[in-house]
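In: no FASTA, just this:
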């Protein structure tokens, strides 16, 4: 079943009753609305005047819902995830912690290979030559010692929006960096949610290592999925509307990222489901059952 992504951009009170998320509005300006909690995958709390009960938070976490909190500028700034990801979580934590350096380097190699390949597919879709990226994706070695990721990124960002502007990818940069930031924040929440559901610690990365980052592994595993966000942002930019202000209509489009189709060798599924497949395969790699992460192809 496809899980829903809910964004609350107006003042509201969130509670739960009979396994339903109950949404009430100030002064009863609208009738209460209910959503089955089991149908929800991500909740984005954007407005500063949202009140959510502790019982509601507990019910959401029990159903493995990622709760994203936004700051006063309406950008995602926090993430609440369940602590318990499965009955064998302690065992999986141990496998993850004890993973060898060679294994981590091989997993990073696969991650970067698929990221560069998917970037190449985005460029080819919009008519930009990407033979160099396809060649680099096949050349990545264990641990990416030659930094093909950096080479690919330089070419990719110079060209993807080249028909519309000179673009530099930077979190604090000019639009459409604002769209990319928002889309990546939603993607990060989806990946972190799936890692927890697979019994893994999103803090312990295979490549990213930052003592101030609680989601290093999520940042690792989301890399091959970033081009799916980029493709959505390209579609917005190509329409030549005003995307300098990240308004509700643009956010609504970016919140559809968890529902976009991703393709594996044997199936096509929504991204939210596909990420779960990826994190489950990662858990098997840590356990020694497999040595391949199952990433989608764009």
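Out: The structure has been received and is ready for your questions. Owing to the predicted nature of the structure, the values given are computational and were not obtained by experimental measurement. Residues are numbered from 1 along each chain as shown.
In: CA atoms for contacts and neighbours, from now on please.
Out: OK.
In: show me the helices in the chain, by range?
Out: For the chain, applying DSSP state H gives helices covering 54-62, 89-97, 101-125, 131-139, 148-159, 177-197, 216-221, 226-238, 248-254, 271-287.
In: now the third one and helix 131-139, what's the angle there?
Out: Regarding helix 101-125 and helix 131-139, their directions subtend 160 degrees when assessed with axes from the mean of the first three to the mean of the last three Cα atoms, to 10 degrees.
In: centre of the chain to helix 101-125, how far?
Out: The chain centroid and the centroid of helix 101-125 are separated by 16 Å, computed with Cα atoms, centre = their mean, to the nearest Å.
In: and for the second one?
Out: Here the centre of mass of C-alpha atoms in helix 89-97, compared against the chain's by Cα atoms, centre = their mean, lies 23 Å away.
In: and for the shortest one?
Out: Mean C-alpha position of helix 216-221 versus that of the full chain (Cα atoms, centre = their mean) differs by 9 Å.
In: of all the helices of the chain, which one is nearest residue 76?
Out: Closest approach to residue 76 among the helices of the chain is made by helix 177-197 (6.4 Å; Cα to Cα).
In: that closest one to helix 271-287, inter-axis angle?
Out: Using the same axes, to 10 degrees: helix 177-197 against helix 271-287 is 50 degrees.
In: now for helix 177-197, which elements pack on it?
Out: Secondary-structure packing of helix 177-197 (3 or more Cα pairs under 8 Å, 6 or more residues apart in numbering; DSSP states H and E): strand 40-45, strand 66-70, strand 76-80, helix 216-221, helix 226-238, helix 248-254, helix 271-287.
In: list just the one of the helices of the chain that sits closest to residue 69.
Out: Between residue 69 and these, the shortest separation by Cα to Cα is 10.6 Å, and it involves helix 177-197.
In: so what's the gap between that closest one and the chain middle?
Out: Helix 177-197 has its C-alpha centroid displaced from the chain centroid by 3 Å (Cα atoms, centre = their mean).
In: follow-up on the earlier one: hey, which of the helices and strands packed on helix 177-197 is tucked in deepest?
Out: helix 216-221 (a mean of 24; mean count of other Cα atoms under 10 Å).
In: and the comparison structure, right after this:
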């Protein structure tokens, strides 16, 4: 079972040794079994990666994120064609009707807004939580009334203040963007592992975006990122810069607790179950078969 997320912030060489990741930095060497790794983020511009390692990472389903000069994820390495019935899944995606896609998007938006309401309630914004729950119950097929955007306006003002602007350059948005990138990479990884073509989205259809489907399925998980960033914001003053500690905290989010089908999972395991549930939902033409994550706590999953 994959359970590790790794950040490489120092220059060095990454290679393959005995089916393990070998990290060589200065005079030190570290090894990590590939089967343990879910996501690896490479920040340093002075890292060398060997082709055998990249091939082995793809075979093991490890998602590699490369960062730009601002230390923000800008590229992703995923496995390709590893699912045993790739053509079956592709046909299922291509042949899905527009009404069914709209119903699936409706379910996703509903759960996203419910999770936003949960976060608002958890931080003491009961009035906003009530409004959000009403909006969630009002989402129609395809979200024709754009309840998602209306809910976002209520939600972000409630948790970050009336003056908060999502597009502004500040420490809060920097952390939100980083956290979303990490979770999005995990969603894309799970979709690829289950044979889905990530460019074929349900709602997102940008021809320049190779991860439209991941952008659909990240939505119910965004409030978990928001919640952690809110906690960081309330516990201490957030600097405009994205600190190494903040990156570690946001990357650990993949091992936090969520609920899927009334069972507790890590975010990584819950994402996998969400990706797997798309097949029966499309095959049965039933959006209720989607196993979408629900928020229940802001803590790392415990297996005790």
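Out: Looks like it came in fine. Remember, it's a predicted structure, so these values are computed and weren't measured experimentally.
In: sorry, back to before: adding distance to residue 91 of structure 1, write the helices and strands packed on helix 177-197 of structure 1 out as CSV.
Out: Shown next, in CSV, are those (distance: least, Cα to Cα, whole Å):
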stretch, distance to residue 91 of structure 1
strand 40-45, 26
strand 66-70, 23
strand 76-80, 23
helix 216-221, 18
helix 226-238, 30
helix 248-254, 36
helix 271-287, 9
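In: I'd like to know which of those is closest to residue 3 of structure 1.
Out: It's strand 40-45; of those, that one is closest to residue 3 of structure 1 (Cα to Cα) at 4.8 Å.
In: what span of structure 2 lines up against that closest one?
Out: On the basis of TM-score structural alignment, strand 40-45 of structure 1 is assigned to residues 37-42 in structure 2.
In: got it, and stretch 141-153 of structure 1?
Out: Residues 140-152 of structure 2 are matched to stretch 141-153 of structure 1 when aligned by TM-score structural alignment.
In: show me which positions of the matching stretch end up buried.
Out: Buried positions in stretch 140-152 of structure 2, judged by neighbour count with 16 or more other Cα atoms under 10 Å: 140, 141, 142, 143, 147, 148, 151, 152.
In: hmm, which two among those residues are most spread apart?
Out: 141 and 152 (18.4 Å).
In: mean distance between the match of strand 40-45 of structure 1 and structure 1 after superposition?
Out: Between stretch 37-42 of structure 2 and the aligned residues of structure 1, the post-superposition mean distance stands at 0.4 Å (mean Cα distance after the TM-score superposition for structure 1).
In: hmm, back to that, and which of the buried residues of stretch 140-152 of structure 2 is nearest residue 224 of structure 2?
Out: Of those, the one sitting nearest to residue 224 of structure 2 (Cα to Cα) turns out to be residue 152, at 14.0 Å.
In: how much space separates residue 134 of structure 2 from residue 108 of structure 2?
Out: 16 Å (Cα to Cα, to the nearest Å).
In: looking at the two, which is more packed in?
Out: A count of neighbours by other Cα atoms under 10 Å puts residue 108 above the other of residue 134 of structure 2 and residue 108, at 26 against 14.
In: quick check: closest non-adjacent residue to the more buried one.
Out: Closest residue to residue 108 of structure 2 apart from its sequence neighbours, by Cα to Cα, 6 or more residues apart in numbering: residue 220 at 6.5 Å.
In: residues touching the counterpart of residue 64 of structure 1 in structure 2, list them.
Out: Alignment note (TM-score structural alignment): residue 64 of structure 1 maps to residue 61 of structure 2. Counting by Cα atoms under 8 Å, 6 or more residues apart in numbering, residue 61 of structure 2 touches 38, 78, 79, 189, 193.
In: those residues into CSV, with extra columns for distance to residue 205 of structure 2?
Out: Listed next are the contacts of residue 61 of structure 2 as CSV, based on distance: Cα to Cα, whole Å:
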residue, distance to residue 205 of structure 2
38, 27
78, 20
79, 22
189, 19
193, 21
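In: tell me the most packed of those, by neighbour count.
Out: Neighbour-wise, the contacts of residue 61 of structure 2 (other Cα under 10 Å) top out at residue 189, 28 neighbours.
In: how many other residues sit next to residue 71 of structure 2?
Out: A total of 19 residues lie near residue 71 of structure 2 under the criterion other Cα under 10 Å.
In: first vs last residue of stretch 129-144 of structure 1, how far apart are they?
Out: End-to-end for stretch 129-144 of structure 1, by Cα to Cα: 23 Å.
In: contacts made by that stretch with the rest, please.
Out: Here stretch 129-144 of structure 1 has contacts from 102, 104-109, 112-114, 116-117, 119-121, 123-124, 146, 148, 152, using Cα under 8 Å, 6+ apart.
In: just the buried ones from those residues?
Out: For the contacts of stretch 129-144 of structure 1, a burial check counting by 16+ other Cα under 10 Å picks out 104-109, 112-114, 116-117, 119-121, 123, 148, 152.
In: so stretch 179-197 of structure 1 corresponds to what in structure 2?
Out: Aligning stretch 179-197 of structure 1 against structure 2 (TM-score structural alignment) gives residues 175-193.
In: next: stretch 263-277 of structure 1.
Out: Mapped onto structure 2 using TM-score structural alignment, stretch 263-277 of structure 1 covers residues 259-273.
In: what residues does that stretch touch?
Out: 3, 186-187, 190-191, 253-258, 274, 291-296, 300-301.
In: mind listing what residue 82 of structure 1 touches?
Out: So residue 82 of structure 1 contacts 61, 62, 64, 65, 196 (Cα under 8 Å, 6+ apart).
In: apply 10 Å and report the result again.
Out: Residues near residue 82 of structure 1 by Cα atoms under 10 Å, 6 or more residues apart in numbering: 57-58, 60-67, 193, 196-197.
In: repeat that for residue 230 of structure 2.
Out: Residue 230 of structure 2 is in contact with 119, 123, 159, 160, 172, 175, 176, 224, counting by Cα under 10 Å, 6+ apart.
In: possible to save these as a markdown table with distance to residue 15 of structure 2?
Out: Shown next, in a markdown table, are the contacts of residue 230 of structure 2 (distance: Cα to Cα, whole Å):
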| residue | distance to residue 15 of structure 2 |
| --- | --- |
| 119 | 41 |
| 123 | 44 |
| 159 | 43 |
| 160 | 43 |
| 172 | 35 |
| 175 | 30 |
| 176 | 31 |
| 224 | 34 |
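In: perfect, that will be all.
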